[in-house]
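Visitor: here is a sequence with its predicted model. Questions after.
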Amino acid sequence: MISVTKLNGDEFIVNADMIEFIEETPDTVISLISGKKVVVKEKKGDIIRKVIEYKRKIMSS
């Protein structure tokens, strides 16, 4: 799970395994495999970094 921020400043958690793709249009949009899309403040690279950190944590457990 990773923490991201909506444009209004609200922070929420996304299941990293449910992310289908991320695009910057110029806002960053996370598309989930459910079809839901979420616009967030973080840049694409920041989200990728968070996902990698999360995966490393669960793999080392």
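Guide: Perfect, I can see it now. It should be emphasised that the depicted structure is a prediction, and the values quoted were computed from it without experimental measurement.

Visitor: please make it C-alpha for all contacts and neighbour counts, starting now.
Guide: Noted.

Visitor: all strands of this protein, in order?
Guide: 2-5, 11-14, 19-24, 28-32, 37-40 (DSSP state E).

Visitor: which one, of those, ends up nearest to Val51?
Guide: Proximity to Val51, assessed across those by C-alpha to C-alpha, is greatest for strand 2-5 (6.7 Å).

Visitor: just to revisit the earlier point, CSV please, covering the strands of the chain and showing distance to Tyr54 and mean neighbour count.
Guide: CSV is the format used below for these (distance: least, C-alpha to C-alpha, whole Å; neighbours: other C-alpha atoms under 10 Å):
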stretch, distance to Tyr54, mean neighbour count
strand 2-5, 7, 16
strand 11-14, 11, 12
strand 19-24, 13, 14
strand 28-32, 17, 19
strand 37-40, 18, 18
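
Visitor: putting a second one here so we can go through both:
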Amino acid sequence: MRGTSVLSWILIICLSQVAVRSQYYSDTRPYQPRPVVVTNLHFYMHEFTGTTAVLSLTQS
């Protein structure tokens, strides 16, 4: 019986914390997507005798 009452108190405390942290009436802000970042990396595949080398060159 004591274990059941302790478990029920823990459940009540956890549920009350969820209600407090959910903040139903919080301020909402419009969605602002992050700008798209474009990199200038170009990858070239070069085959040498039996091996493959990948080179990354940057273009300014």
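Guide: Yep, that arrived. Worth saying up front: this structure is predicted, and the values here are computed from it rather than measured.

Visitor: any idea what the TM-score is?
Guide: In this superposition the chains share a TM-score of 0.22, using TM-score structural alignment, normalised by the length of structure 2; 22 aligned residues with a C-alpha RMSD of 3.2 Å.

Visitor: could I get the strands of structure 1 as a markdown table with distance to Ser60 of structure 1?
Guide: Shown next, in a markdown table, are those (distance: least, C-alpha to C-alpha, whole Å):
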| stretch | distance to Ser60 of structure 1 |
| --- | --- |
| strand 2-5 | 17 |
| strand 11-14 | 20 |
| strand 19-24 | 21 |
| strand 28-32 | 25 |
| strand 37-40 | 28 |
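
Visitor: which of those sits closest to Lys57 of structure 1?
Guide: Comparison of the strands of structure 1 against Lys57 of structure 1 by C-alpha to C-alpha identifies strand 2-5 as nearest, at 11.6 Å.

Visitor: quick one: list the elements packing against that closest one.
Guide: Packing partners of strand 2-5 of structure 1 (3 or more C-alpha pairs under 8 Å, 6 or more residues apart in numbering; DSSP states H and E): strand 11-14, helix 44-60.

Visitor: can I get these in JSON lines including distance to Val29 of structure 1?
Guide: Formatted as JSON lines, these follow (distance: least, C-alpha to C-alpha, whole Å):
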{"stretch": "strand 11-14", "distance to Val29 of structure 1": "13"}
{"stretch": "helix 44-60", "distance to Val29 of structure 1": "9"}
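
Visitor: looking at those, which is closest to Lys37 of structure 1?
Guide: In terms of C-alpha to C-alpha, the element of the helices and strands packed on strand 2-5 of structure 1 nearest to Lys37 of structure 1 is strand 11-14, at 11.3 Å.

Visitor: just checking, what packs against the closest one?
Guide: Secondary-structure packing of strand 11-14 of structure 1 (3+ C-alpha pairs under 8 Å, 6+ apart): strand 2-5.
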